[in-house]
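J.: sequence and predicted model, in that order:
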Amino acid sequence: MEISALMDRRTPRNRKLLPSIAGVAILAISSLACSAPEKSYETPDSLCGKSVPSKLLDPFMPPGKRVSVVSRNETEGIRRCRIYVDDKEVLSASSEWLNKDRSLLEVAAMAYNNVDPGDRKTKDGKYIYSPTGAIGKVTCLTPPTSSERVFASIRISGGKPNAKALKDLIREYAEELKNSDHCS
């Protein structure tokens, strides 16, 4: 029965019932507003099979019950993985062989990277990043070809945007890729 309907009925019982119903409704609403969603999963300590401290991934991880990581290496020269929280994509990372003459700005201009050529660049010129995406040049220790190089990318799709944390994450990910099997 709606509260307005109770107010229209002027019986003594309804007048006593109305404050109780209103009190329960206020209590229910306030308890929902005060309870913050929790993160009941452990943040991964790797990204696409590369060791990355979980503290670098943590800023992007939303509350949820479970996390899953899906890797795909279906396209030659591209390795990609996605992190999901409760079946919603939060972050994706990839490493890709491209022509070595491609600039960081050209790679940043690719539509799917969530980075624009005008976004922040590191002083060493190896990384470009925004709150939702980052690109990095990977200096392979044993490159298999002299005409190509590996670029690393990270895209935030459902997680929390954070430019500084993304800069730290792309640096670590690119460092881990330097001596990986994808670099040889």
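T.: Here it is on my side, so go on.

J.: from now on I want contacts and neighbour counts done on CA atoms only, so please keep to that.
T.: Will do.

J.: contacting residues around the lengthiest strand in the chain?
T.: Using DSSP state E to assign secondary structure, the strand with the most residues in the chain is strand 88-99. Contacts to strand 88-99, defined as C-alpha atoms under 8 Å, 6 or more residues apart in numbering, come from residues 47-48, 60-62, 77-84, 147-159, 182.

J.: same question, stretch 124-140
T.: Applying C-alpha under 8 Å, 6+ apart, the contact partners of stretch 124-140 are 104-105, 107-108, 113-117, 119-122, 149-157, 161-164, 166-167, 170-171, 174-175, 177-179, 183-184.

J.: all strands of the chain, in order?
T.: Taking DSSP E to define them, one finds strands in the chain at 46-47, 50-51, 67-72, 78-85, 88-99, 120-121, 127-129, 133-138, 148-156.

J.: distance between the fourth one and the chain's centre?
T.: Between the mean C-alpha point of strand 78-85 and the mean C-alpha point of its chain there is a distance of 10 Å (C-alpha atoms, centre = their mean, to the nearest Å).

J.: got it, and the second one?
T.: With C-alpha atoms, centre = their mean as the basis, strand 50-51 stands 17 Å off its chain's centre.

J.: by contact count, what packs against that strand?
T.: If contacts are counted by 3 or more C-alpha pairs under 8 Å, 6 or more residues apart in numbering; DSSP states H and E, strand 50-51 sits against helix 163-177.

J.: in the biggest helix by length in the chain, what's buried?
T.: Among all segments of the chain classified by DSSP state H, the helix with the greatest residue count is helix 12-34. Taking 16 or more other C-alpha atoms under 10 Å as the neighbour-count basis, helix 12-34 is seen to contain the buried residues residue 14.

J.: in addition, the following structure is provided for comparison:
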Amino acid sequence: MSIDTDLVDSFMPPGKRIQQTENEAGLIVWTCEVSVDGKDVFRISHDNWEPGWSTRRFAVRHAYVKPVHEAADKSYVYSENGAVATVRCTDQGGDRDLFLVAKANENTAGAKGMEKFIVAYRDEFLKSDPCTDL
């Protein structure tokens, strides 16, 4: 996916070597871990989950993200160091929903930077029509 580098730079500490590691556990979970000079600094994941879970509930119970702020439509929550957005595949006839999770160990952009990232990431993720495989 193509995400504006300005949205990601605020999560990266100074360093010489950036490494990205992707892991996929079937259709259930996909993760991408980013490290700088061997230190984990940022993680993105998406989880295929049973329907009926609110974004806030998933954030607390499974993503370990504290939902300090919530979008008016409740489609995403975010805080200084984490964010969760929901893609409702059940609204499109699927039997599962997707939860997108972003977590940062360092964040110079604050909660607003995390919000901008999760919204941009969700918008880009939706372009791939992710619910067709569920």
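T.: Nice, I can see it. None of the values given here were measured: they were computed from a predicted structure.

J.: TM value for the aligned chains?
T.: Once the chains are laid over each other, their TM-score by TM-score structural alignment, normalised by the length of the second structure reads 0.86; 130 aligned residues with a C-alpha RMSD of 2.0 Å.

J.: output the strands of the first structure in CSV; the columns should cover distance to residue 25 of the first structure and mean neighbour count.
T.: Formatted as CSV, those follow (distance: least, C-alpha to C-alpha, whole Å; neighbours: other C-alpha atoms under 10 Å):
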stretch, distance to residue 25 of the first structure, mean neighbour count
strand 46-47, 45, 20
strand 50-51, 49, 15
strand 67-72, 34, 15
strand 78-85, 31, 21
strand 88-99, 32, 20
strand 120-121, 48, 18
strand 127-129, 46, 27
strand 133-138, 43, 28
strand 148-156, 38, 24
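
J.: let's have those in a markdown table, adding distance to residue 33 of the first structure.
T.: Below are these laid out as a markdown table (distance: least, C-alpha to C-alpha, whole Å):
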| stretch | distance to residue 33 of the first structure |
| --- | --- |
| strand 46-47 | 34 |
| strand 50-51 | 38 |
| strand 67-72 | 25 |
| strand 78-85 | 22 |
| strand 88-99 | 23 |
| strand 120-121 | 37 |
| strand 127-129 | 34 |
| strand 133-138 | 31 |
| strand 148-156 | 27 |
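
J.: give me the residue at the spatial middle of the second structure.
T.: In the second structure, the C-alpha closest to the average C-alpha coordinate belongs to residue 101, at a distance of 2.6 Å (C-alpha atoms, centre = their mean).

J.: that one -> the first structure?
T.: Using TM-score structural alignment as the criterion, residue 101 of the second structure maps onto residue 153 of the first structure.

J.: what sits against its match?
T.: Listed by C-alpha under 8 Å, 6+ apart, the contact partners of residue 153 of the first structure are 93, 94, 95, 113, 133, 134, 135, 136, 170.

J.: if you set the cut-off to 10 Å instead, what comes out?
T.: With contact set as C-alpha atoms under 10 Å, 6 or more residues apart in numbering, residue 153 of the first structure has these partners: 80, 92-96, 107-108, 112-115, 127-129, 133-137, 170, 173-174.

J.: could you check how far it is from residue 162 of the first structure?
T.: Remark: distance between residue 153 of the first structure and residue 162 of the first structure (C-alpha to C-alpha, to the nearest Å) = 15 Å.

J.: next one: residue 69 of the first structure
T.: Counting by C-alpha to C-alpha, the gap between residue 69 of the first structure and residue 162 of the first structure amounts to 21 Å.

J.: residue 20 of the first structure too?
T.: Using C-alpha to C-alpha, one gets 45 Å for the distance from residue 20 of the first structure to residue 162 of the first structure.

J.: before we move on, what about residue 121 of the first structure?
T.: With distances defined as C-alpha to C-alpha, the gap from residue 121 of the first structure to residue 162 of the first structure amounts to 15 Å.

J.: same deal with residue 81 of the first structure?
T.: The value you get for residue 81 of the first structure to residue 162 of the first structure, if C-alpha to C-alpha is used, is 20 Å.

J.: likewise for residue 178 of the first structure?
T.: Applying C-alpha to C-alpha, the value for residue 178 of the first structure to residue 162 of the first structure is 24 Å.

J.: those two: which is more packed in?
T.: More neighbours surround residue 178 than the other of residue 178 of the first structure and residue 162, with 19 against 16 (other C-alpha atoms under 10 Å).

J.: the second structure: which residue goes with that one?
T.: Checking with TM-score structural alignment, residue 178 of the first structure has residue 126 as its match.
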